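# this one's sequence-less:
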């Protein structure tokens, strides 16, 4: 993995419900339901920098459910790195605000969601995504949330997702 000059190059991973595994580049689930870093109506691809984090992200509630693990290769950018405390503060956020678990309830109550508003500002500024730590229980890895991913490709040399 390399993150240089705001561009990411390397592998990314995503754990999917097998029902959606045939279209692993769509971002439509996040678009339909919204997420921590995308409002409803905004497509997003939630990926991780390692397979274990991807599995933890996809299975945050209850027991491990059937999951299809997909890997991608590509380059994306520019990427906002939320580990940069000064840059994050410049956006009016703190690491605690990123981790706030109340985003889902606020979204359901149709109240402002600061992390979604943050993502909207980044998208308007031309960012393709953001690098952020995982908030899944027990995870220690990093996630890459993408809003623009034209140079990302699924690694499926044996056409298993067919």
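All right, it came through fine. Keep in mind the model is a prediction, meaning the values are calculated, not measured.
# CA atoms for contacts and neighbours, from now on please.
Will do.
# So which elements touch the longest helix seen in the chain?
Counting by DSSP state H, the longest helix found in the chain is helix 114-124. Packing contacts for helix 114-124, counted by 3 or more C-alpha pairs under 8 Å, 6 or more residues apart in numbering; DSSP states H and E, involve helix 95-99.
# and residue 42, what does it touch?
30, 31, 32, 34, 147 (C-alpha atoms under 8 Å, 6 or more residues apart in numbering).
# So which of the residues you listed is the closest to residue 86?
Distance to residue 86, by C-alpha to C-alpha, is smallest for residue 147 among the contacts of residue 42, at 22.8 Å.
# Comparison target, given below:
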């Protein structure tokens, strides 16, 4: 497994669903249904290196983009797995060749455990803060999934909101 450090203060992006924009660093949304690299119940925050990649990830193939708020983050992480160049048998166990499996179909239709969840389990149990991986929605884009439960005092995940424009609670959505 290839390991790298991110930062200090590397900039990543995410389009936030307006209803949940008051919790920009929470991984609770992904914990609800699971994601490519997290089982249901496991908090994970998915970010993208570039705004365009974040937009394509948010859209998930939709032809019309739903409402969203773009947020930038300053990230410093001690250790993350780095699959950003894709699977390379010189650096990765053969199981990683299936990182890009059709996880939704496998989990929701076939009712099996996707290979990507098993791979995420290995990253999480090794104490790594997250995983860099290629975007399947934006060719050439890079994503980062981080696991809040694995963050330590040396790590930092901060939304860039110097003017306090993000909502403070859900009162707009009652």
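In hand now; what should we look at? Because the structure is a prediction, the values reported are computed rather than measured.
# hmm, back to that, quick one: buried ones out of the contacts of residue 42 of the first structure?
Buried by 16 or more other C-alpha atoms under 10 Å: 30, 31, 34, 147, out of those.
# how about those in JSON lines, adding secondary structure and distance to residue 64 of the first structure?
Output for those, formatted as JSON lines (DSSP: H, G, I helix; E, B strand; the rest coil; distance: C-alpha to C-alpha, whole Å):
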{"residue": "30", "secondary structure": "helix", "distance to residue 64 of the first structure": "21"}
{"residue": "31", "secondary structure": "helix", "distance to residue 64 of the first structure": "24"}
{"residue": "34", "secondary structure": "coil", "distance to residue 64 of the first structure": "23"}
{"residue": "147", "secondary structure": "coil", "distance to residue 64 of the first structure": "27"}
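# And for the residue positioned nearest the centre of the second structure, nearest residue in space, chain neighbours not counted?
Closest to where the C-alpha atoms of the second structure average out (C-alpha atoms, centre = their mean) is residue 46, at 1.8 Å. Of all residues not flanking residue 46 of the second structure in the chain, residue 145 sits nearest, at 4.4 Å (C-alpha to C-alpha, 6 or more residues apart in numbering).
# ok now do that neighbour, which residues does it touch?
Contacts of residue 145 of the second structure by C-alpha under 8 Å, 6+ apart are 37, 44, 45, 46, 47, 130, 131, 132.
# Next, the mean deviation of the helix or strand that contains it compared to the first structure.
Residue 145 of the second structure is located in strand 142-146, with elements delineated by DSSP states H and E. In the superposition with the first structure, the average deviation recorded for strand 142-146 of the second structure is 0.4 Å (mean C-alpha distance after the TM-score superposition for the first structure).
# returning to that earlier point: out of the contacts of residue 42 of the first structure, who's nearest residue 21 of the first structure?
residue 30 (14.3 Å).
# how far away is that closest one from residue 42 of the first structure?
Using C-alpha to C-alpha, to the nearest Å, residue 30 of the first structure is found at 7 Å from residue 42 of the first structure.
# closest to residue 154 of the first structure among the buried ones among the contacts of residue 42 of the first structure?
residue 147 (16.3 Å).
# how many neighbours does the closest residue to the closest one other than its chain neighbours have?
In this structure, residue 147 of the first structure finds its nearest non-sequential neighbour in residue 44, 4.8 Å apart by C-alpha to C-alpha, 6+ apart. Residues near residue 44 of the first structure, counting by other C-alpha atoms under 10 Å, number 27.
# per the alignment, residue 44 of the first structure corresponds to what in the second structure?
Aligned against the second structure by TM-score structural alignment, residue 44 of the first structure finds its counterpart in residue 44.
# how about its match, what does it touch?
Here residue 44 of the second structure is in contact with 26, 27, 28, 30, 31, 37, 38, 145, 146, 147, 148 (C-alpha under 8 Å, 6+ apart).
# Spell out the residue ranges of the helices in the second structure.
Counting by DSSP H, the helices of the second structure are 28-33, 51-59, 103-104, 115-125.
# average offset between the first one and the first structure?
Using mean C-alpha distance after the TM-score superposition for the first structure, helix 28-33 of the second structure ends up 0.6 Å from its aligned counterpart in the first structure, as a mean over the superposed pairs.
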